[in-house]
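In: no FASTA, just this:
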């Protein structure tokens, strides 16, 4: 890939992962709101541990595996259908299912500003990581760069949610993002070599928080 093509790919990646991209990601917390409500996460230290655990063993890890599979199989319509169905089936709660499905659909709608044949191959219903992975692959964005940006955007959104929930301050939130960089890099490296056999989580408390958020009376976020 030429220097010009690399720069173009970077620009597209930055646009897709920008907070201004019209997917409404600011409306979701992935169960974090309930974790703060139940005092499972009470401060910056707890938030850092929560996010690192999700990266290694939770929803971020599954997202990374699905992302890489979609990136590799972006030219295979049947494979994309299968990985999309699997990704939706892995959602641990109704709200997590709604979150990833809504973000996936919104991402595809926005990303069509950059024409590509991949949109004709994508299923109508697909989870967010499958949507981003397939589109990034079709546009020639390196999988490591694309996945790193995807994970960083997800972590940034979680930190932003935590700030609004009062679990940490802005300076602490930035420090968490700086401190978790190596975890992101390690996850990217492992996920790039993964297969669908590597899917799986061990974050029971996070799943419980997501389930309990569905019945929370007063809340700021949709998940």
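Out: Looks like it came in fine. Small disclaimer: the values here were computed from a predicted structure and weren't measured. Numbering: from 1, shown residues only.
In: use CA for all of it now, contacts and neighbours both
Out: OK.
In: which outside residues touch the longest helix along the chain?
Out: As assigned by DSSP state H, the longest helix anywhere in the chain is helix 143-165. Helix 143-165 has contacts (C-alpha atoms under 8 Å, 6 or more residues apart in numbering) with 13-14, 17-18, 25-26, 29-30, 32-33, 36, 47, 51, 60, 64, 67-68, 71, 132-133, 136-137, 168-170, 173, 177, 184-185, 188-189, 192.
In: Please compare the first structure with the one that follows:
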């Protein structure tokens, strides 16, 4: 017997498919060019094997939740409330707290590319205005804020947007690890699977935080960012 599919179910399946598309590591926003500090971590011996790689990814994901993740949630909520000024506030707040020229370069390059990609495949009033303001130097264009805008436009809940953001952070580092050290896809997929156990914990930790609450104490990561800026031999932009 042929089963009927309701319009609501079809819309839900379409939404899931599009969310998967925007969580894909092959999304052309330039993430392949960045290691999120891993390159320097390997060069300095902070990361040297699979266990230390997992510890590093855990640190980066935790930091991402408490900085970028908060900005993403506020940008997503601003779109859902029709509050464009809220998007700009999240963008500026995150930019002011980013440490290091390379980190700023990473989030703004990827942010602009995400905005351009989104507008090539769909319409978004908020994204159009945001990209115009980026080009006019009225706002920095941070990638997590762009994710919040794009995913709200695609019908993602804020929890789903947060998950995709955190997944993307871990995936970026692990993809770089495959090119920088002796690990294979089984190792990186195992780490990715285990790291996602902390998603509920991280979301609960930040969901009520204000933009002023964005802060992370991770001196090792800050030192690695500074180290990479001065190194002469490198594969990644950060």
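Out: Arrived safely, thanks for sending. What you see is a predicted model; the values in this text were computed from it and never measured.
In: hang on, the earlier thing: can you tell me the mean distance of the longest helix of the first structure from the second structure after alignment?
Out: In the superposition with the second structure, the average deviation recorded for helix 143-165 of the first structure is 1.2 Å (mean C-alpha distance after the TM-score superposition for the first structure).
In: whereabouts in the second structure does that helix align?
Out: Under TM-score structural alignment, helix 143-165 of the first structure corresponds to residues 158-180 of the second structure.
In: Which of the residues in the matching stretch are classified as buried?
Out: Residues of stretch 158-180 of the second structure classed as buried by neighbour count (16 or more other C-alpha atoms under 10 Å): 158, 161-177, 180.
In: cool, and stretch 80-94 of the second structure?
Out: Those would be 80, 84, 86, 87, 88, 89, 90, 91, 92, 93, 94, for stretch 80-94 of the second structure by 16+ other C-alpha under 10 Å.
In: Residue 232 of the second structure -> the first structure?
Out: Correspondence of residue 232 of the second structure to the first structure, assessed by TM-score structural alignment: residue 217.
In: Count residues in the vicinity of that match, would you?
Out: Residue neighbour count, defined by other C-alpha atoms under 10 Å, stands at 6 for residue 217 of the first structure.
In: starting at the chain centroid, how far to stretch 112-128 of the first structure?
Out: In this view, stretch 112-128 of the first structure has its centroid 17 Å away from the chain centroid, taken as C-alpha atoms, centre = their mean, to the nearest Å.
In: cool, stretch 203-223 of the second structure as well?
Out: A distance of 14 Å separates the centroid of the chain from that of stretch 203-223 of the second structure, by C-alpha atoms, centre = their mean.
In: so it aligns onto which residues of the first structure?
Out: By TM-score structural alignment, stretch 203-223 of the second structure lines up with residues 188-208 in the first structure.
In: Only the buried residues of the matching stretch, if you could.
Out: Buried, per 16+ other C-alpha under 10 Å, within stretch 188-208 of the first structure: 188, 191, 192, 194, 199, 201, 206, 207.
In: Thought residue 65 was touching the fourth one, still the case?
Out: Yes - taking contacts as C-alpha atoms under 8 Å, residue 194 of the first structure lies within contact range of residue 65: 6.3 Å.
In: quick one, what contacts the residue mapped onto residue 114 of the second structure from the first structure?
Out: In the first structure, the residue paired with residue 114 of the second structure is residue 107, using TM-score structural alignment. Residue 107 of the first structure sits next to 16, 22, 23, 128, 131, 132 when contact means C-alpha under 8 Å, 6+ apart.
In: Can you tell me which of those are buried?
Out: Here, 16+ other C-alpha under 10 Å leaves 16, 23, 128, 131, 132 buried among those.
In: quick revisit: please check the contacts of helix 143-165 of the first structure and keep the buried ones.
Out: 13, 17, 25, 29-30, 32-33, 36, 47, 51, 60, 64, 67-68, 71, 132-133, 136-137, 168-169, 173, 177, 184, 188, 192.
In: What separation do you get for the residue sitting nearest the centre point of the first structure and residue 124 of the first structure?
Out: For the first structure, the residue sitting closest to the mean C-alpha position, by C-alpha atoms, centre = their mean, is residue 154 at 4.9 Å. Distance, residue 154 of the first structure to residue 124 of the first structure, using C-alpha to C-alpha, to the nearest Å: 23 Å.
In: that older thread, quick check: next helix or strand after the host helix or strand of the match of residue 114 of the second structure?
Out: Secondary structure from DSSP states H and E places residue 107 of the first structure in helix 94-111. Remark: after helix 94-111 of the first structure, the chain's next helix or strand is helix 118-121, criterion DSSP H and E.
In: The alignment partner in the first structure of residue 193 of the second structure and residue 155 of the first structure: what is the separation?
Out: When the first structure is aligned by TM-score structural alignment, the residue opposite residue 193 of the second structure is residue 178. Residue 178 of the first structure sits 11 Å away from residue 155 of the first structure, going by C-alpha to C-alpha.
In: do residue 109 of the first structure as well
Out: Distance from residue 109 of the first structure to residue 155 of the first structure, counting by C-alpha to C-alpha: 23 Å.
In: again with residue 3 of the first structure
Out: Distance from residue 3 of the first structure to residue 155 of the first structure, counting by C-alpha to C-alpha: 29 Å.
In: same question, residue 185 of the first structure
Out: Taking C-alpha to C-alpha, one finds residue 185 of the first structure at 13 Å from residue 155 of the first structure.
In: same thing with residue 82 of the first structure?
Out: Noted for residue 82 of the first structure: a distance of 27 Å to residue 155 of the first structure, by C-alpha to C-alpha.
In: One more: residue 14 of the first structure?
Out: As defined by C-alpha to C-alpha, residue 14 of the first structure lies at a distance of 15 Å from residue 155 of the first structure.
In: same deal with residue 62 of the first structure?
Out: As defined by C-alpha to C-alpha, residue 62 of the first structure lies at a distance of 14 Å from residue 155 of the first structure.
In: Identify the residue nearest the alignment partner in the first structure of residue 53 of the second structure in space, chain neighbours excluded?
Out: In the first structure, the residue paired with residue 53 of the second structure according to TM-score structural alignment is residue 47. Once flanking residues are discounted, residue 47 of the first structure sits nearest to residue 41: 5.8 Å by C-alpha to C-alpha, 6 or more residues apart in numbering.
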